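Novice: I need the structure of the sequence given here:
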Amino acid sequence: MTATELVTKAPSNGPAEASLPHSSKWSAAQIMLLIVLCTVLALDGLDVSMVGVALPSMGRELGLNTESLQWIVSGYVLGYGSLLLLGGRMADLLGRRKIFLIALTVFAAASLLGGLVNDPTLLIATRFIKGLAAAFTAPTGFSIITTNFAEGKARNRAISIYSTFGASGFSLGLVLGGLMTTLSWRWTFLIAVPIAVTAVLLGLKYIPKDKPSTEGGHDIGGAITLALGMLGLVYTLVSAPEAGWGSPQTIIGFAVSALVLAAFAVIENKVKHPLIRFGILRQGWVARANLSIIGLFGSYLSFQFILTMYLQNVLGWSPLGMALALLPTGLIVVASSPFASRLIDRIGAPRLIIAGMIALTLGYVLFLRVGASPNYAADILPSVILLGIGFALGFPSINVQATAGIHDAEQGLAAGLIQTSSQVGAALVLAVTTALVTGSHSATTASDPSAMLDTFRPGLILSAAVALAGLLIAAAPKRRAKVLAVA
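Specialist: Model (predicted):
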């Protein structure tokens, strides 16, 4: 059996999947369902990138310093990354439709409040709440797809479109954020409200009712220790650049988080119905897919962070100009959506992941040659195009790999794992990147563009190294596929 066959011909996920139509042709209800889920995931991506563009305007109007502005972004990551695993599992246990609609309603309410408040602390709190809500909608939406589209061509196509919408939302959110910020930074919050409300109303009609899983009880101890451990880990990661990686706060934060997560592991190995069955990491491609997504998403977010500072601080570009410079990446991802599933079916997800990681790595390496006065078409655009190609090929393929062959009762868990890996992994890589850039910046002067550019190079090298590591990991599944096929 080939690697492609292993993805598209995985064993049935049981009675629930057996009732799904195995035709690759979708019904009108399935199309509307996918539209609702894709809209919500794109909204998550839009929210992150739009707010990032609007940070300077928020700082001027509310009198926020750099540290406070950082927490407007980090607050979302903190809520999102800490509860993704719990969100996916709770959707399996309590019902996907119920969890999805409740979380989306909370997201809409927090967006409205965030666009109206003037208190910085309350603003950061709304970002945290939105992150918590997204931690439930993202993995739940993924598992709704995997349980309503038969595994194979139909599911691969749905997942690739769904994943592409998330990536497209993040990429195009930069441009939309630039446009909204010209009106007011508040619109980067408020624009999400009517979209989320519309999605709730459509979701009530088109998201099929489902019954909570009967395969397992409620692991309260595991849920509490997981949430606290992940919350502590993500908080330590995002605060480490400011506090210092060797500071007592950071060391204690990592130590406490490790102890709590160790307690979680002990609980999971003892309870009858664990929140996370660790054996899932040995199924199919789950472990390698989770490592690959860290290489892809971690390197991409860190590069985008550096490119944003480079274009604005070194070249003096406006937020909208910066967003337009990155627009080709988003356009490539959007344009690839109708063809991603066909490529996965024809070429195979493992090969596409490798091709995507090669494109990403090459894009980062090419960018290392830019100077303080680059030509956009010759020096920046090639990297931007390669990043778009890499993301378009790699992101949906990794998501397909992460859930192939997983039982319906654990689809939410598998979806939560892959998204947790992408977010927490990206937070770790970005935190290290920030530390490298900040450390280099302290030794140079802001008046020298060439010297400022040199401060960014350690971060650029790190992005290339992380992508290369992801490439090496992605190259292994093809060999493992043969072993699994023999087995």
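
Novice: From now on I want contacts and neighbour counts done on CA atoms only, so please keep to that.
Specialist: Fine.

Novice: Checking residue 446 next. Helix, strand or coil?
Specialist: coil (DSSP: H, G, I helix; E, B strand; the rest coil).

Novice: what about the strands in the stretch 1-150 of the chain?
Specialist: For the stretch 1-150 of the chain, strands defined by DSSP state E, counting those that start in this stretch do not occur.

Novice: Contacts for the host helix or strand of residue 222, please.
Specialist: Using DSSP states H and E, residue 222 sits in helix 220-243. By C-alpha atoms under 8 Å, 6 or more residues apart in numbering, the residues outside helix 220-243 that reach it are 67, 74, 77-79, 81-83, 86, 249-250, 253-254, 256-258, 260-261, 263-264, 267-268, 274-275, 424, 427-428, 431-432, 434-435, 438.

Novice: buried subset of these?
Specialist: 74, 77-79, 81-83, 86, 250, 253-254, 256-258, 260-261, 263-264, 267-268, 274-275, 424, 427-428, 431-432, 434-435, 438 (16 or more other C-alpha atoms under 10 Å).

Novice: Please provide the structure for the following sequence as well, for comparison with the first:
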Amino acid sequence: RRRMFVLWLSVFLVFSGLGGLATEGWMLVTARFVTGVAAAFMTPAGLSIITTGFEEGPRRNKALLFYSGTAAGGFSIGLVVGGLLASVDWRWVFFAPVVLSALILIAALALVPGAPRTDRTGRSLDLAGGLAVTAAIMLLVLGVERAGHAPLVQTLATLGAGLVALAAFIVVERRSAAPLVRPGIFRDTALVRANAVGLLFAAGFFGFQFLVVLYLQELRGWSTLQTSFAMIVIGIDAILSPVLVPKLVDRFGNARLILGGLVLASLSYGLFLPVGADWTYPVMLPSLLLLGLAFALTYGPLTIVATEGVDEEEQGLAGGLLYTSFQFGAALGLSAAAAVNVSATGSDSPAALLDGYRAALWVPLVAALAAALISGFG
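Specialist: This next block holds a predicted model:
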């Protein structure tokens, strides 16, 4: 796990720097693609370092809640810092992660213990399964995105191809001697429920923020930096996750906190549904604050539930599944919100733009309500 984390963190560092040096569009796209691949490997590896470094129980739960808090803080601070750097020069958006990655790399080499020599399974890489599931996710997201502007036949064909790729992935995993995802892991109903809730929660969370940013910048004319500072209040979860949430987990348990967070997320999205053309920031603030609180109550406990009771050798798999669920959900939420927004916007007039936002805001609300429904059963 340490080797995996360090290797892909190094790849991320190098290609983030190359992205900042890009002189052509294809160079920038390639750099972003490789950094995305690197993140896909190192994020679950980092999570599994935590889950295997602490025994299951209060200490691991506290560590995971600190993990979720720092992740939330990084996202919120990144919004502001990214906006500030972009206003100076877009290349610094790529150069800044190089510095941070270098510091993390030094810390990982110095502080994270290496795996014992016996920790080698000799398993081969399930390349066919990886390609099939990646194709399935990309095609399904593309199909949802096309629904807003492409002909119906093309949309259905893309979605159908995605489902075929997903079926191929299932067949490959059942027949593979060393599957990328062991099918038997899905007998753990708590893990399945946590991943389904994570997917839907991420769909709503990122879809909502996408629409708020469009509203502030397209309709209200706010700058990138103004928008970033407006959204930073969502970062309240960075404070609550390590300070308050552990006490709430001890008192109420993970399931109740997750359900409570999903209810608050639904309330946050619902309050924003009647958004007006001249809303002041204090009117928007309750939705943003509630969303930050919802993230604090949901993300950390979901991480605990999704990795709880899983054998140590499959902690990386459990972390990878949760990470994939969040990323897939985020992509679906963004695509669905964009598709509805495009379909409901009849022209470039302020009134038409507002109609598009209001219609698309139902996407995160429905996603959060569906997640709450699933969560309510366990």
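
Novice: After superposition, what is the TM-score?
Specialist: Their TM-score after superposition, calculated using TM-score structural alignment, normalised by the length of the second structure, is reported as 0.94; 376 aligned residues with a C-alpha RMSD of 2.0 Å.

Novice: buried set for the helix holding residue 222 of the first structure?
Specialist: Within helix 220-243 of the first structure, the residues scored as buried using 16+ other C-alpha under 10 Å are 222-223, 225-241.

Novice: and the helix or strand that comes right after that helix, what does it pack onto?
Specialist: Going down the chain from helix 220-243 of the first structure, the next helix or strand is helix 248-270, by DSSP H and E. Helices and strands touching helix 248-270 of the first structure, by 3 or more C-alpha pairs under 8 Å, 6 or more residues apart in numbering; DSSP states H and E, are helix 220-243.

Novice: just the angle between the helix it packs on and helix 248-270, please?
Specialist: 160 degrees (axes from the mean of the first three to the mean of the last three C-alpha atoms, to 10 degrees).

Novice: Please compute how far helix 220-243 of the first structure lies from its chain's middle.
Specialist: 17 Å (C-alpha atoms, centre = their mean, to the nearest Å).

Novice: And stretch 282-292 of the first structure, what's buried?
Specialist: 284, 285, 286, 287, 288, 289, 290, 291, 292.

Novice: Now for residue 18 of the second structure: which residues touch it?
Specialist: residue 31.

Novice: Helix or strand for residue 176 of the first structure, just tell me which one.
Specialist: Using DSSP H and E, residue 176 of the first structure falls in helix 153-183.

Novice: What range does that helix cover in the second structure?
Specialist: Against the second structure, the aligned range for helix 153-183 of the first structure is residues 58-88 (TM-score structural alignment).

Novice: ok, average deviation of that stretch from the first structure?
Specialist: Stretch 58-88 of the second structure, aligned to the first structure and superposed, deviates on average by 1.3 Å (mean C-alpha distance after the TM-score superposition for the first structure).

Novice: same thing with stretch 287-298 of the second structure?
Specialist: Per aligned residue, stretch 287-298 of the second structure averages 0.5 Å (mean C-alpha distance after the TM-score superposition for the first structure).

Novice: Show me the contact partners of that stretch.
Specialist: So stretch 287-298 of the second structure is contacted by 68-69, 205, 231, 233-238, 240-241, 245, 257-265, 267-269, 271-272 (C-alpha under 8 Å, 6+ apart).

Novice: now with 6 Å?
Specialist: Surrounding stretch 287-298 of the second structure, the residues in contact under the criterion C-alpha atoms under 6 Å, 6 or more residues apart in numbering are 234, 235, 236, 237, 241, 257, 258, 261, 264, 265, 268.

Novice: do the same with stretch 433-442 of the first structure
Specialist: For stretch 433-442 of the first structure, contacts defined as C-alpha under 6 Å, 6+ apart pick out 241, 455, 456, 459.

Novice: what's the helix holding residue 176 of the first structure packed up against?
Specialist: With contacts taken as 3 or more C-alpha pairs under 6 Å, 6 or more residues apart in numbering; DSSP states H and E, helix 153-183 of the first structure sits against helix 28-62, helix 319-325, helix 327-347.

Novice: Can you mark which positions in the first one are buried?
Specialist: Burial within helix 28-62 of the first structure, assessed by neighbour count using 16+ other C-alpha under 10 Å, is assigned to 30, 32-59.

Novice: Likewise for stretch 191-211 of the first structure?
Specialist: Quick answer for stretch 191-211 of the first structure (16+ other C-alpha under 10 Å): 191, 192, 193, 196, 197, 199, 200, 202, 203, 206, 207.

Novice: Columns secondary structure and distance to residue 113 of the first structure on top of these, output as a markdown table?
Specialist: Compiled in a markdown table, those are given as follows (DSSP: H, G, I helix; E, B strand; the rest coil; distance: C-alpha to C-alpha, whole Å):
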| residue | secondary structure | distance to residue 113 of the first structure |
| --- | --- | --- |
| 191 | coil | 12 |
| 192 | helix | 11 |
| 193 | helix | 10 |
| 196 | helix | 14 |
| 197 | helix | 14 |
| 199 | helix | 18 |
| 200 | helix | 18 |
| 202 | helix | 23 |
| 203 | helix | 23 |
| 206 | helix | 28 |
| 207 | coil | 27 |
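
Novice: which one of these is nearest residue 127 of the first structure?
Specialist: Lowest distance from residue 127 of the first structure to these (C-alpha to C-alpha) belongs to residue 192, with 12.7 Å.

Novice: Tell me which residues touch that closest one, please.
Specialist: Neighbouring residues of residue 192 of the first structure by C-alpha under 6 Å, 6+ apart: there are none.

Novice: what does it align to in the second structure?
Specialist: Superposed on the second structure with TM-score structural alignment, residue 192 of the first structure falls opposite residue 97.

Novice: Show me what residue 132 of the second structure aligns to in the first structure.
Specialist: Under the alignment (TM-score structural alignment), residue 132 of the second structure pairs with residue 229 in the first structure.

Novice: same thing with residue 188 of the second structure?
Specialist: For residue 188 of the second structure, the residue aligned by TM-score structural alignment is residue 283.

Novice: For that match, give its distance to residue 486 of the first structure.
Specialist: To residue 486 of the first structure, residue 283 of the first structure is 15 Å away according to C-alpha to C-alpha, to the nearest Å.

Novice: for residue 249 of the first structure, same thing?
Specialist: With C-alpha to C-alpha as the criterion, residue 249 of the first structure and residue 486 of the first structure are 50 Å apart.

Novice: ok, now residue 124 of the first structure?
Specialist: Relative to residue 486 of the first structure, residue 124 of the first structure is positioned 53 Å away (C-alpha to C-alpha).

Novice: what does residue 390 of the first structure give?
Specialist: Counting by C-alpha to C-alpha, the gap from residue 390 of the first structure to residue 486 of the first structure is 31 Å.
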